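Engineer: here is a sequence with its predicted model. Questions after.
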Amino acid sequence: MDIRDNPQKQRFEALLADGAVAVAEYRLSPGKIIFTHTEVPPEHEGEGIASALIRFALDSARARELEVVPLCPFVAAYMKKHAEVRDLLAPEWRFKLGFA
């Protein structure tokens, strides 16, 4: 699996061996990355692809010093489960997710 940022389409992409693509869509605003949607092809659900994709996307956000706004429920759930990435949350989202 090859994961990359596709800034032209505003999404992170996981290119799968069978040619399918999983995506984590985002929008950028000053100092923030807003994750709006994550989708894995149905035939690949349960393989850990979405988690790998979001881990890559959050590493990218950290490297770019961007705060994360997890509008996508999967990204929010991932960040709730993984304490090591909670510092990336935009302040208002720390409160919304119960980490204020």
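Structural biologist: Perfect, I can see it now.
Engineer: every contact and neighbour count from this point should use C-alpha atoms.
Structural biologist: Will do.
Engineer: so where's the longest helix in the chain?
Structural biologist: Secondary structure of the chain read by DSSP state H shows that its longest helix is helix 49-63.
Engineer: packing partners of it?
Structural biologist: For helix 49-63, the elements it packs on are strand 2-6, strand 11-15, strand 21-29, strand 32-39, helix 73-81, judged by 3 or more Cα pairs under 8 Å, 6 or more residues apart in numbering; DSSP states H and E.
Engineer: please compare the first structure with the one that follows:
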Amino acid sequence: MKYEEIALTDNNEQHSFELWVEGKRSFIDYKRKGDTLYLLHTEVPKELEGKGIAAALVEKTLRHLEEHQLKLVPLCAYVQSYLKRHSEWNRLVEKKED
């Protein structure tokens, strides 16, 4: 199943990016400080796991961040593993100040 046609929702009230698939909510929780988003946790309903939804959700979130000139701090283990597999997105990762 392809998820390109499903719009990413930025739910400001719940501080999460959402993807609604088959009437169910998959999401990435975040915390925002200025122009940096801390991606905290990714969750897909059990019955939808293994269908590529989490990967689509992360990619759509990264596109959204880039379009809005935002940086990210990947605190979520799934987002970290996604960035290892798709290193081109590391350009969005907030650089640590020494």
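Structural biologist: Done, it's in. Just so it is clear, the structure is predicted and the values come from calculations on it, not from any experiment.
Engineer: picking up where we left off before, out of the helices and strands packed on helix 49-63 of the first structure, deepest packed?
Structural biologist: Comparing these by mean neighbour count (mean count of other Cα atoms under 10 Å), strand 11-15 ranks first with a mean of 22.
Engineer: list the contacts for Tyr3 of the second structure?
Structural biologist: Listed by Cα atoms under 8 Å, 6 or more residues apart in numbering, the contact partners of Tyr3 of the second structure are Ile53, Ala56.
Engineer: run through who's touching the longest helix of the first structure.
Structural biologist: 3, 5, 12-14, 22-24, 33, 38-40, 67-68, 75, 78, 85, 88.
Engineer: quick one on the thing from earlier: output the helices and strands packed on helix 49-63 of the first structure in a markdown table; the columns should cover distance to Arg62 of the first structure.
Structural biologist: Converted to a markdown table, these look like this (distance: least, Cα to Cα, whole Å):
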| stretch | distance to Arg62 of the first structure |
| --- | --- |
| strand 2-6 | 14 |
| strand 11-15 | 15 |
| strand 21-29 | 14 |
| strand 32-39 | 10 |
| helix 73-81 | 13 |
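Engineer: quick one: closest of the ones you listed to Trp93 of the first structure.
Structural biologist: helix 73-81 (9.0 Å; Cα to Cα).
Engineer: so the closest one aligns onto which residues of the second structure?
Structural biologist: Counting by TM-score structural alignment, helix 73-81 of the first structure lines up with residues 77-85 of the second structure.
Engineer: with the first structure superposed, average distance for that stretch?
Structural biologist: Following the fit onto the first structure, the mean deviation recorded for stretch 77-85 of the second structure is 0.8 Å by mean Cα distance after the TM-score superposition for the first structure.
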